[in-house]
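Q: task: produce atomic coordinates for the following.
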Amino acid sequence: MRTAPPLGEEDRGRLLGGAHHDPHGLLGAHPVRGGVLFRVLRPYAKAVTVLAKGLRADLHDEGDGLFGGVLPLSAVPEYELLVAYEDNVVTVHDPYRFLPAVGELDLHLFGEGRHEELWQAMGAMPMVHQEVTGTRFTVWAPNARGVRVVGNFNFWDGTGFPMRSLGSSGVWELFLPGLGEGELYKFEITRPDGSKTLRADPMARRTECPPANASVVHTSHHRWQDAAWLERRAERPVHAAPFSVYEVHLASWRPGLTYRQLAQQLPAYVKDLGFTHVELMPVAEHPFGGSWGYQVTGFYAPTARMGTPDDFKYLVDALHRAGIGVLMDWVPAHFPRDAWALAEFDGRPLYEHEDPARAAHPDWGTLEFDYGRAEVRNFLVANAVYWCEEFHIDGLRVDAVASMLYLDYSRESGEWTPNVHGGRENLDAVAFLQEMNATVYRRCPGVVTVAEESTAWDGVTRATHHVGPGGFGGLGFGLKWNMGWMHDSLGYVSKEPVHRKYHHNEMTFSMVYAYSENYVLPISHDEVVHGKRSLVSKMPGDWWQQRATQRAYLAFMWSHPGKQLLFMGQEFAQGAEWAEGHGPDWWLLDPSYSAEPDHRGVRDLVRDLNRRYTDTPALWEQDTVPEGFSWVVGDASEDNVFAFLRYGTDGTPLLAVSNFSPVVRHAYPLGVPADVAAWREVLNTDEVRYGGSGVGNPDPLKPDASVPWHGRPASITPVLPPLATVWLRPV
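A: From the prediction side, this is the model:
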């Protein structure tokens, strides 16, 4: 073997300094005049030997961990390296003899913002490449001068593991043979100014448990058992199906449980209460537990606090096998500024907007995504698909949509720049949301997207190809949280009954716009935290009146057009606000705590509400069309009474009557259709077993056609219990 020609000082300096774009051009084996040049970078090695079939040759020590030499060969052989350190000797494949392990098509699609399975092309992917088992690392860092892989496998010293730049894609790649799942890693990035930063992988599919923040090489071994569920879920459109959601913060539902332990308890509990779906507050990895998951750093990794990604799949699988759909909060509106995560990832604004005024979120101290950049849009759209396809998620509730849609969101005049048309709409965010929804609905049959959107933006749940009066196509969501209904109705029930007549319209106004979108009625975590008090504590009066009002309100909510969502703990009238540190007060349901059905009664009502709801198509088949609803009396403000009819597609009605006054109203006249022989009470929130006073209508009520009422050809005169809602159906 003869001595290799020395590296130029510039190449040598950039290579050793982690600022070389093409280390594969310097390292590995390359044909040269008179043979094959081998060059290896192995810091701390004492000697390096090339091993090939019938060949063993020691490379010359060139200093600084570089070893090289020229062998008199006619072609590059298949070879390995024997590396001798102070206290051990290892035989390894040379990472710099491999071709790129990510395809040209992958890079092209990513550059166009159209790679719908981006997680297959980016991040750490265990694989067999050129018949060798290892892990391919890829990361997008277009502004970096150099990128190196560091981890526990190289003692967090990336000197010998520089990545190559794949042209104008901005993607850096390195295949490390022999490396497999479970390895910890990060990317060491040399910024444009020459400084270095250590970053977690934006595409990591598994992470360390916070506060540790390294990424983890991951391969899934879960075998799904929910094929029947997936096949069935697309049979009926969500807006025309029963949809009753139990919102859960997994870490505090039963504090201390793992994903697999939750799988033994949560499905059974939710199934017993009759909810059709759970909605999980954000499960993507986040460093600060007090953010409840809404400040995400690992968009492709379930939080490691409760187990591995496969453990989370096990939980989703268990819920599906119990017949329960799984929604999850998805947070594409912003990300935190942690120096090891996405913020100025490669030394310049990358995932965030380059305009600091556009990048800084005014409310949360976080950064907003640059939705106009193809690669960033791709990162997020593929992420939505990822959760639905890899984790079988049935729906995405998209957080803080309003903050994405408006350039002037929480900004004063002079703090924002109008769009090209002079308006305040964020056109990039609109296009992103449309693309995300269209992609998810095309790829994932039966999945629903739900917008938490707090303004009157036109067409949130309109199809993306249908242009509205404002000139925009619909955003393409399946459902939208009805924040107006939530605010108005909670405002009404929080008033003393004597004052409610002055706020009667707060309970009826929602029907003015009920069909402008496909709505969910949300009593979420946001309404029972930070001084807002729990649901039952919002109600006025003594303890009996508070519980009675909550029961009446829940039954009003379940019968109102729209789907419903209830946050954990509110199903049994927990008096304390939610706190992520300890979760619901389950001890309140213990009979030894109280023989009275105070809390158990409210829980039992919620169970019956869900069962009656699911068994009554009139309450969900025509949620989004006017034919499904008709007021009986909506102006009885002096009485605090509301009554309306709901209809199924076959015309079968349900009559819902709410009395938000603490007095019994005997023989209260209500107009009804003439073609019903008798009405039977099927639900009464004042039943003794729910904690009520037991006032009700045990006998069927026969319409009197001789006394038309409320513009209808007949009437009935039920007794209305105090602070209660009753449901009546044809006998």
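
Q: drop to CA atoms for contacts and neighbour counts, all remaining ones
A: Fine.

Q: neighbouring contacts of stretch 65-72?
A: 1-4, 34-45, 47-48, 59-62 (Cα atoms under 8 Å, 6 or more residues apart in numbering).

Q: show me which of these are buried.
A: 4, 35-43, 45, 47-48, 59-62 (16 or more other Cα atoms under 10 Å).

Q: so residue 588 makes contact with residue 596?
A: No. Taking contacts as Cα atoms under 8 Å, residue 588 lies outside contact range of residue 596: 10.8 Å.

Q: please identify which of those two sits among more neighbours.
A: Neighbours were tallied for residue 588 and for residue 596 using other Cα atoms under 10 Å; the higher tally belongs to residue 588 (17 against 13).

Q: to compare with the earlier structure, here is another sequence to fold:
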Amino acid sequence: MALRDTSLPESSGPLVAPSGAAPALDPAERERLLSGRHHDPHALLGAHPVDGAVVIRALRPYARSVHVVVGGQRHALTSEGDGLFSAVLPLDAVPEYTLAVAYADGEHETADPYRFLPALGELDLHLIREGRHEQLWKALGAEPMTHQGVTGTRFTVWAPNAQGVRVAGEFTCWDGTALPMRSMGSSGVWELFVPGIGEGARYKFEITSRHGGRFLKADPMARRTEAPPATASVVTASHYEWGDADWMAHRGDVPVHEAPFSVYEVHLGSWRPGLTYRQLAEQLPEYVRHLGFTHVEFMPLAEHPFGPSWGYQVTGFYAPTARLGTPDDLRYLIDSLHRAGIGVIMDWVPAHFPKDDWALARFDGDPLYEPGDSRRAEHPDWGTYEFDFGRVEVRNFLVANAVYWCEEFHIDGLRVDAVASMLYLDYSRDSGQWTPNVHGGREDLDAMAFLQEMNATVYRRAPGVVTIAEESTAWGGVTRPTDSGGLGFGLKWNMGWMHDSLGYMSHEPVHRKYHHNEMTFSMVYAYSENYVLPISHDEVVHGKQALVSKMPGDWWQRRADHRAYLGFMWAHPGKQLLFMGQEFAQGSEWSQEHGPDWWLLDPGYGAEADHRGVRDLVRDLNGIYRSTPTLWQRDTEPGGFQWVLGDAADDNVFAFLRYATDGTPLLSVSNFSPVVRHDYRLWAPDRIPAWREILNTDAARYGGSDVINPDDVKVEEERITLTLPPLATVWLTPLQ
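A: A predicted model of the protein is given here:
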């Protein structure tokens, strides 16, 4: 178990006899030290003055001999057994020294970890105790550094219930005996500076619980991990030089709810299977820019052991998944997207974590990150643990994690997963499986406080970032500011719109008139929150079918419905999100194993009308959307929308106006029946003399039947007369 410091030369120099044997350790203290249960190993190991001399004691299991080197002179240490070596040196004060340790493979010289003062400051410890360390990753975990003139790595971990904690790694043959950590008092933090250990070293923490159990745990604050299924943490530091200063300076110039926001959701590991972060950077930005999306949203990228969880069961909250490369490789991808003018949203999962015994679960032998009450700790749906949002250190761990991704990776937004499961004490629980809050209600007050703190902190520290809630209930005030009692999110997924509109579209056109309100009901509550309209990965897996396959009828009708629905969606108040593969009407469900069916776009497949046409429509929808403030400036204002025809259930027709802040309108008309409606009359404001069709989802270039309105449409007596193509949406703007 050779602890090596490769920055120091091989030992040399004359051998000097020590002045005598060191005083024996108290047997109880010795036993605690060797068993990994000592809270202050620095009191026993290292150099200590005694009676006009200095005692030096080292713990080096499996060493054949140990010498202390002072000023070029070597002093032999005497073996005390069990890997302990000691000597008394005739010195007036503790010197700077190194240890020359001989193992079977040779002798290695290293600085002694137990001659260093703590490498963690009192302010850090105070903030950790208070649960207010907003850059927690700079205080806990593994930090390569130079300390007291020596290079190495500072290891720190929060384990307040442990009897003892030791560092174990490939540099100790995964035996922590030689590197016990010291307790930093009431903070619950353990610390050790290990000279000579640098970037790339693999490590874990060997914890002895208060119950006597001993086990290895990955670092909760690890910023890099081994690629699964391996589970070790990896010492790392970023050396990336960002090139997105202009993007970062201006991303918050316009509030997100008043800006264009069209999101392409991506499972990064399967978008182009086999590509690394850096290889993706050569393809993804160009593809997204070509299609005109303003943002990409990555499904979770934090490290997770089980690939088919899609990243929603996180074990390494501070570590990007190593499956696709290093943390700096991910920074390169995000930087490339920013330089292409594309924002980056990341799914973030603070609701729960898996029970893997090497990770967060019962971290120091007792419930720590999870509540102590097993009824509250267990998540009934996912076989995971929930976080203890009432514990300040746990809240700090999560709040700092949100800040970490924004500050260290320049993430532009966090989509927070499963918010509803956090907010309700009785979520998926029957009577007797939960306890009401202090007011007798079902709301989780601690989770509310956590979400408010997280949002307030992120918005304060990372200007221009948006937080987005996936919240599936009618909880009030999700996007209301925290100072008004809201949760403080910037946007919320509109799950009701998604469910109702897809329900409507799944019916045969002849039956849609009985479900007409499913398409209009969203406008009853459209301004209760700041909404995103999501067609996400959840809607195209597990038997739910791809978007185009949800539609009824033959293949032509399905594609027509798909196009018409996208036209309706892009015109509807709210931002848009579309999952990969749906932009070209992939017919099969998404598969993590092989990703989108890119072959459908192959010209040899005859895809021009079928799939390339749909992709061209998405490109044009985004192009018009981004250049038309009418479609996004007043998403959250009732004055930005007006029904023109909302009750034409027998016709399956919906028509409405959108307005920009300067009053400029856009007319959207959707005909969700498979018949052409000639001479269809609609009300139109008489202040506009004529309208021009700017988008028609039935155009031939999109794969449609090309029933269009080629001529300008004049307003006569507050009426316009249109030809409505079958299963199509048309957009019209005032003739300039």
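
Q: so after superposing, what's the score?
A: Here the TM-score for the pair of chains, by TM-score structural alignment, normalised by the length of the first structure, is 0.98; 717 aligned residues with a Cα RMSD of 0.6 Å.

Q: joint contacts of residue 588 and residue 596 of the first structure?
A: Listed contacts common to residue 588 of the first structure and residue 596 are nil; contacts here mean Cα under 8 Å, 6+ apart.

Q: which residue in the first structure lines up with residue 41 of the second structure?
A: Aligning on TM-score structural alignment places residue 41 of the second structure opposite residue 23 in the first structure.

Q: am I right that that match is in contact with residue 15?
A: Yes. Counting by Cα under 8 Å, residue 23 of the first structure touches residue 15, with 6.7 Å between them.

Q: who touches both of the two?
A: residue 162.

Q: now do the same for residue 314 of the second structure: its match in the first structure.
A: Residue 314 of the second structure maps onto residue 296 in the first structure, by TM-score structural alignment.

Q: next, count neighbours for its match.
A: 26.

Q: give me the nearest residue to it, chain neighbours excluded.
A: Distance criterion Cα to Cα, 6 or more residues apart in numbering; nearest residue to residue 296 of the first structure, sequence neighbours excluded, is residue 286 at 4.6 Å.

Q: dump the residue contacts of that neighbour.
A: Counting by Cα under 8 Å, 6+ apart, the residues that residue 286 of the first structure touches are 210, 293-298, 303.

Q: please apply the same query to residue 651 of the second structure.
A: Contacts of residue 651 of the second structure by Cα under 8 Å, 6+ apart are 513, 671, 673.

Q: just the helices from the stretch 101-250 of the second structure, written as ranges.
A: 122-130, 245-250 (DSSP state H, counting those that start in this stretch).

Q: which of the buried ones among the contacts of stretch 65-72 of the first structure fall in helices?
A: Among these, none falls in helices (DSSP state H).

Q: out of these, list just those in strands.
A: 35-41, 47-48, 60-62 (DSSP state E).

Q: what's the counterpart of residue 337 of the first structure in the second structure?
A: For residue 337 of the first structure, the residue aligned by TM-score structural alignment is residue 355.

Q: which one is its match nearest to, not counting chain neighbours?
A: Counting by Cα to Cα, 6+ apart, the residue nearest residue 355 of the second structure is residue 361, at 5.2 Å.

Q: tell me the contacts of the one you found?
A: Residues near residue 361 of the second structure by Cα under 8 Å, 6+ apart: 353-355, 367-370, 385.

Q: number of residues surrounding the closest residue to residue 180 of the second structure other than its chain neighbours?
A: Nearest residue to residue 180 of the second structure in three dimensions, chain neighbours excluded: residue 166, at 4.1 Å (Cα to Cα, 6+ apart). Residue 166 of the second structure: 26 surrounding residues under other Cα under 10 Å.

Q: what's the match for residue 166 of the second structure in the first structure?
A: Using TM-score structural alignment, residue 166 of the second structure sits opposite residue 148 in the first structure.
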